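Q: A predicted structure for the sequence below; I have some questions about it.
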Amino acid sequence: MEHKNTSKLKKNKCQNIDKAMRIQEVIERVAISRSKIYDLSNKNLFPKPFKVKGTKMVRWRESEIQNWLEAQYDE
């Protein structure tokens, strides 16, 4: 019985994990150039990327990109 509850908890935690988007995916989603994305991000006008631990790669959280897009339509 306890085993089933544990697997349910694990499943729920996985559902809350954001997709880590690559720059090309972000460009396609928001229709803004790579340089403009970094420019806006440096000015705190666009979500900042995070570094993937142990690598030189950066990614964006899908939920942050979606929230940013929705905020653009709210204005």
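A: Cool, got the structure.

Q: every contact and neighbour count from this point should use C-alpha atoms.
A: OK.

Q: residue 59 looks like it's in a strand, true?
A: Yes. Counting by DSSP: H, G, I helix; E, B strand; the rest coil, residue 59 is found in a strand.

Q: okay, pairing it with this:
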Amino acid sequence: MNTIRKHLVSIDPVIAPPQPAMTPEPRVRSMRILRLPDVIDRVGLQKTQIYDLMKRQLFPQAMKLSVRAVGWFEHEIDAYLTARAAQREAVSMGQNVGANVGANHGRA
């Protein structure tokens, strides 16, 4: 009888204990909308700078919410900030390498 129970547990999902998923859960993007004061607070730029960057396609585009209201997806603002931080790191690494090369230039 014990072997029958073991066999049933291995094939019956009702009896079998749940197994962990083999693939990770997909990451759900935040659908939260940020209004202009929140965006200004998050990115540290003023309204005119934000709209100038949007015009040059260097900032996430605002979404029209109503006749007189716009907003930005929170995940797009977060991605913008993450990209800016990565850009800063890349520039910083390049400047450090350039500074080291320039400091030794002409020396034996």
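A: Here it is on my side, so go on. Just so you know, these numbers come straight off a predicted model, no measurement behind them.

Q: quick one: the strands in the second structure?
A: Counting by DSSP state E, one finds strands in the second structure at the ranges 33-34, 63-66, 69-73.

Q: deepest of those strands, which one?
A: Among the strands of the second structure, strand 33-34 has the highest mean neighbour count (mean count of other Cα atoms under 10 Å), at a mean of 18.

Q: excluding covalently adjacent residues, which one is nearest to the residue nearest the centre of the first structure?
A: Nearest to the mean C-alpha position of the first structure, counting by Cα atoms, centre = their mean, stands residue 61 at 1.0 Å. In this structure, residue 61 of the first structure finds its nearest non-sequential neighbour in residue 20, 5.1 Å apart by Cα to Cα, 6 or more residues apart in numbering.

Q: which residue in the second structure lines up with that neighbour?
A: When the second structure is aligned by TM-score structural alignment, residue 20 of the first structure is paired with residue 33.

Q: roughly how far does its match sit from residue 43 of the second structure?
A: Plainly put, residue 33 of the second structure is 15 Å away from residue 43 of the second structure if you go by Cα to Cα, to the nearest Å.

Q: what's the distance between residue 50 of the second structure and residue 87 of the second structure?
A: Distance from residue 50 of the second structure to residue 87 of the second structure, by Cα to Cα: 18 Å.

Q: so which of the two has more stuff around it?
A: Counted by other Cα atoms under 10 Å, residue 50 of the second structure and residue 87 do not tie: residue 50 has more neighbours, with 21 against 12.

Q: residues touching that one, list them.
A: Contacts for residue 50 of the second structure (Cα atoms under 8 Å, 6 or more residues apart in numbering) come out as residue 59.

Q: residue in the first structure paired with it?
A: Checking TM-score structural alignment: residue 50 of the second structure goes with residue 37.
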